[in-house]
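Colleague: Attaching a predicted model along with its sequence, questions to come.
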Amino acid sequence: MRRVEGERGPGGRRLAAAVAVALVLVHLVRGAGRVVAEPAAGVAVVAACLVLAGLQLRHTRGAAGWGGWAAVEVGVGFLAVGPLGVSVGLLCLPAASLLLERRRVLLALLVAGAAAVEAGRAAEPREVVDLLLTVALGGAMLYAVTALALLAGRVHGARLELAASAVTDERLRIASALGSGLDAGMARIREAAERRDPAALDGLIDTAQRTLGAVRAAAAELRSLSLAPEAASARALLGSAGIAADLRIGHREPLGPAGTVLAVVLREAVTAVVRVGDARRCEVSTEERAGRVVLRVVSDGVPTAALGADVLDDLAERVRAVGGRLAAGLEPDGRFAVEASVAVAPAPAAVDPPELRTALGLYWFLLAVFCAKALMFVPPSRLWLGAGCVAVFCAFQVRFSIRDATRHARAALLASAVLALLPLPWLGRNWIGAAGILAGSLLIALPLRAGAAAAVAVVAAAGVVGGHGPVPVLLTAVSALVTCVVVYAVLRLVRLVRELQRAAAGRRAAAVVTERLRAARDLHDLLGHGLTAILLRAELARRLADGDPARCRAELAGIARLAERGRAELGALADDGPRLSFTAELASAAAVLEAAGIVVELEDGPVPDAAGAVLGVVLREAVTNVLRHSRARHARIAVSAAGGAVRLEVENDGVGADVTAPGSGIGGLTVRLAGAGGTLAAGPDDGWYLLRAEVPLR
């Protein structure tokens, strides 16, 4: 219910060790009490208890060790309960070890031996049954706690491995889904270009256009799981227009199809804010409300012109198509707000691993044994009172401790406290277990300090009410404390394992989203830009087909090279990402710009491979923006290294009223550069449009 988030596997091992110590505590206290009257026997009992607790710790460390240690535990245990006269309940420690090591034969011999020893001591059969139940209960609970601690350690240790495996699986799935269609398109483009036949240009251009459409659709589908790329684009777009951007992201990802619709709403709303141009501040926020993700874009610009009716109608229709809602209007403070909400599919329910189901089953066993032991010593005349108290108390435990219900939890705790303490004088010695169970539940249900104080108070009260005289009071309190520690450890570890599972699932989901976004960026930045360059050169070749056949064939040769490189980049999606040669990218960029009739000035310099791989992508995006969004006639590309960083500048003289803001791809580049520790800036500069990217040298 709380305080689980930062805990790790070693914390679980400490809990298991605490339970082992707690289970020998009563015997240890009694042994220490014998030291004055029987020094040798008292010291031997204390030593046996410490040895058994120490041997139990080998399981919490997950070490198999020498296979004969279980037999040693059994021998030490029977030495203590036989010649030294210790209670048979001490055998719960070797019983837990035999359960953990699956020594069924030895476990059967231990149970038979314990029954024989107790039969020789007990005055009546129910005493024998009571002690055997104590051994079974202690052994089962220690087994459960130790198994949960080891499970928590494995889940915690495997979280990175699981995330890496999820990334690998997703990478292969993406490569398989994209490889056939897109690779076939690039292959057809290359084959048509290699024929050097101008008559094939129309078919080549048609194939390139369809392949480019498929690339953009695939990239959009990959991006749809997350609003992060569109949020980065929105920040860059607003910043370039001089509008202060305040982004507050409060939803969990992945979003699935809802992400695609909300990304469109975000893009259109922010573009409208920039287009109107009089806003000074824009707030973008997301949150989850009752199974829906709500996106709000609020600006202080002109409210009536923030969105045209046609744009708003189109957005509303798209949002309604997926079962969502969209509204726009003035806020009480006079700002204009666009709000869209879309339902998201609930995350699939987590399936408990077998060890966790076993531990929960053993907790049910604890309650069942508690019921049996509690009713065993209730006087017949009060059996109805005991049965009622047991039924109500266990019902509270099932609902508020095992199932984690929160409604009426405080009232249930108060009722449980009354049931645990008030009937103690009338329901016999074994009702003390109720106080221990309550104390353990209080440690789980309340904040740490309050829970500890309440648990200590319950244990002390149980000792005072259930004991008569200093020694019985102490032993009763210690017995309640042992039950408290066992209950707390089981419930705590159940919550810890579930929290670790949720954290691992969240890490896997985040890793998959990150991998899909990487693939989307690579498709957009590499293959998409390559196809844009192919289309541009194909159009140029078609214009040159009649007047300059030689240059037309040269352009077709260049197209074939671009198509082959595109196929290689597509294959690299199954790896960590394409590694670009910046020198090749620079030459390609200059050729594409010159093919478009733009005079290019190059200021080249050495670029390390790591920085070149990132800057090559930036260069492609910059060149594509020059071709798409400007009327440039001159361009300058400069690369320099200074101050521990490599800087790329791409500027052109095609600045116009409609191109003062960067394209949406700039947001993706910002994210990519941030991952490499770099920065990106873009905007008008002295009559030209300048894009500047810096990547630190490593």
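Modeller: That came in fine, so what should we check first?
Colleague: Every contact and neighbour count from this point should use C-alpha atoms.
Modeller: Fine.
Colleague: What separation do you get for the spatially most central residue of the chain and Val497?
Modeller: Residue closest to the average C-alpha location in the chain (CA atoms, centre = their mean): Gly506, at 1.8 Å. As for Gly506, its distance to Val497 is 14 Å (criterion: CA to CA, to the nearest Å).
Colleague: next, the one to line up against it:
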Amino acid sequence: MTVVFGGFVVNAAQYVVAESTALAHVAPAAFCLTVMMVLQLGFFATPTADVRNAVGYAALVVQAAVVLGPIALYGEGWTGMPGFLAGDVLLVLRPPAGWVLFALIAAANGYAQYRLTDVPLEAVYITTLTAVIGLVVYGLSRLRGLVRELADARSELAGLAVARERLRFARDLHDLLGFSLSAVTLKAELAYRLVPGRKDHARRELAEILDISRQALADVRAVASSYRELSLDDELASARSVLTAAEVVVSVRCTAGELPTRTRTVLATVVREGVTNLLRHSKAETCDIVATATADGVSIEIVNDGVRPVPEERPDGNGIRNLTARVEALGGTLTAGPGPDDTYRLHAVVPHLSEDGDQADATPDPRRGQAMAPRIGTLIATAVFTGYAVIGSVFVVVSKAEPAGQVFAEACVLASLALVLGFFSRPEARVRSPLGYALLGVLALVTYLPGLLLADPYLGLHGLLAGSLLVALRARVGLPLFFAVVVSAGVIHLLEGGGAINVTYGFLVTVNHGLVVFALSRLRSMVSDLHEARSELADLAVTGERLRFARDLHDLLGYSLSAITLKTELTQRLVDRDPGRAQQELSGILDVSRQALADVRAVATSYRELSLDEEISSARDLLTASDIAVTVRVEPVELPPDVRTVLATVLREGIANLLRHSHATRCGITLAHEDGVLVLDVVNDGVRRAGGTTRARVTAAVGGSGSGIRNLTVRVTGVGGTLCAGVEEDDVYRLRAEIPR
């Protein structure tokens, strides 16, 4: 960003100096350019700066003065600088005002150029240049903040992705053990009554308790160790999420269709363990995961560029040996090791199986479609790159080439634009592939041929080629080639007899355009990543909170079930020898099983004492990570545990619903006393319409067992309060809980 902005400034400075080197002529320009850059880099483009307030408006006025004032003194040499003001307008003012003023600045600058030169084509050129510079300023300034936001979001996603996996285990535990523990409780009560007079019957009940407790303990261990039915789609989605969070460029394709349970589970295990080993033992930057149905069976292949020696796996580990054993158990094969082109390849093939385990044909069900990048990144990149093409077309029109030569040059300009827009800047494009390298060659041809064949150094979009090299190649190769293109652009001007300004222009424009292509391509990708991250954060936020309750479940129930098993075995031995003692042990079994059942239900439904302070802090962090401006005002107050838990639950569900169902940009959270009533207010500007009309504010009805407004209303009513939720007249959505002191 600094290099690109500096390039614009240096370009303007050289025109000023070319007119005159007198101090009185140069000093005002130097002062204005310095102030402009300080404001741009130190305020407008700073991620932590709040530019939409009085300070931001004042800074915008100062920026307008140092950008527009010198036009009267320096004329054409200063016509690129209003682009900075146009970009800052987009950063400070909200739509549509920002975009309207942006268009007016570009049009006014073009008109000023027309008044200076009376050449319509130059007016078009300057209008386009101003708009392009404005979008570059806006896009790169947002990029700086997006880098930070994406790092925070990825870090949180990495933890929450793991949380989702662990919660899945907790959910399985609840499903498995709710019935088992209820059965143990009922049978222990029955055995207690049977011990005095019907010992044979009591022994049978104890034997069944022992079987149930042993099976339940095995279920706990099985679920906690991930030995259960797995979903291949879930594992592929999880792999994509975790690898993206680890900044690995990942491509996932699945055309395996519907699979039998055993096949699906084994392939999902291969994906999980392969990705885990990649993250633990390699330094991969790219990873391709492909699941396909073939004539021989179903294949899963994981290829990454982080080559490493095959680690020695323990016989009882979950590594390559264990995966091989699981795949071979279904009659399949698994291979792992370095492959061609410095890649590491894990490949498993499982023959077609029916649900009962016999081989059968599988019907592929191709998955297609990838999420489009959000419009903002796409529109900025498209507008800027198209602007570069328009500027290139202006140079074609004013060139001295024959009509056939101009047609050829224009075709090359359009081809360059099509390659960059249609391939190199697309987030989902596989630019580091044989196709990508071939298209780089084509882009180089259409960049250099017009200038060389028509002897005009201004023909050819060298910056688009330079930026695409940075996008498509690793730094150790891309950077040298980038600088080679930059040098070549200046040398071409020099060989064609250009002066110092022309040669400097060739260097600067290629550097600027190249870095902008690279940055906006990354911006487009990062906006897409952040959009997906926000959706995932909304889904995973509740997961992370519920994990707090689930994290001790295995240890807790492992102990409880072991205790039930031991006490049942002891009771079996005591039934004949000491019935009274047997009944005492059965009482202990009942206590343990009831407590374990309560623990399962409490963990699974999150009914425990919550910390309101933790929930507020969590809400602030989550909203900030989701690019939502949040304000929190909390009055210090001592609350009973039940009230604190209810308010924490209201806040948690309110924030989760906000992220899932609204398009909010601002949210306010307030906890205060109003006339003897404790009020929790959650307000946001992401109003969702129902049937095209704004919903009236409503008081949620009591009832229902869901986790939404009805369930929250029940909980608030339980502590003597009321809860309201809905859209208000000023187009904000308010969730409000009121509880009497």
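Modeller: Yep, that arrived. Nothing here was measured: the structure is a model prediction, and the numbers come from that model.
Colleague: overall similarity of the pair, as a TM-score.
Modeller: The TM-score (TM-score structural alignment, normalised by the length of structure 1) is 0.58; 495 aligned residues with a CA RMSD of 5.2 Å.
Colleague: Tell me who's in contact with Leu723 of structure 2.
Modeller: By CA atoms under 8 Å, 6 or more residues apart in numbering, the residues touching Leu723 of structure 2 are Thr699, Ala700, Leu712, Thr713, Val716, Thr717, Leu735, Arg736, Ala737, Glu738.
Colleague: now it: how far from Val682 of structure 2?
Modeller: 11 Å.
Colleague: Then Val10 of structure 2?
Modeller: Using CA to CA, Val10 of structure 2 is found at 49 Å from Val682 of structure 2.
Colleague: now Leu566 of structure 2
Modeller: Distance from Leu566 of structure 2 to Val682 of structure 2, counting by CA to CA: 51 Å.
Colleague: Comparing those two, which residue is more hemmed in?
Modeller: Val682 (22 against 14; other CA atoms under 10 Å).
Colleague: can you pull the contacts of the more buried one?
Modeller: Contacts of Val682 of structure 2 (CA under 8 Å, 6+ apart): Leu651, Gly654, Cys667, Gly668, Ile669, Thr670, Arg734, Leu735, Arg736.
Colleague: Filter these down to the ones in strands?
Modeller: Under the assignment DSSP state E, those contribute Cys667, Gly668, Ile669, Thr670, Arg734, Leu735, Arg736 to strands.
Colleague: Write the ChimeraX selection for whichever of these are buried.
Modeller: Those of these that count as buried under 16 or more other CA atoms under 10 Å are selected in ChimeraX with:
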select :667,668,669,670,734,735,736
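Colleague: Check the ones in strands among the contacts of Val682 of structure 2 and tell me the two furthest apart.
Modeller: The span of those, defined through CA to CA, is set by Cys667 and Arg736 at 13.2 Å.
Colleague: since we're on Gly422 of structure 2, how many residues are nearby?
Modeller: Per other CA under 10 Å, the neighbour tally for Gly422 of structure 2 reads 12.
Colleague: now Gly726 of structure 2
Modeller: Gly726 of structure 2: 20 surrounding residues under other CA under 10 Å.
Colleague: ok, which stretches of the stretch 301-450 of structure 1 are strands?
Modeller: Using DSSP state E, counting those that start in this stretch, the strands of the stretch 301-450 of structure 1 run over 325-330, 336-343.
Colleague: Could you look over these and pick the most buried one?
Modeller: Counting by mean count of other CA atoms under 10 Å, strand 336-343 has the highest mean neighbour count of those, with a mean of 23.
Colleague: Show me what it is packed against.
Modeller: Applying 3 or more CA pairs under 8 Å, 6 or more residues apart in numbering; DSSP states H and E, one finds that strand 336-343 of structure 1 makes contact with helix 257-276, strand 292-299, strand 325-330.
Colleague: The same query, at a cut-off of 7 Å, please.
Modeller: With contacts taken as 3 or more CA pairs under 7 Å, 6 or more residues apart in numbering; DSSP states H and E, strand 336-343 of structure 1 sits against strand 292-299, strand 325-330.
Colleague: aligned partner of Ser593 of structure 2 in structure 1?
Modeller: Aligning on TM-score structural alignment places Ser593 of structure 2 opposite Ala563 in structure 1.
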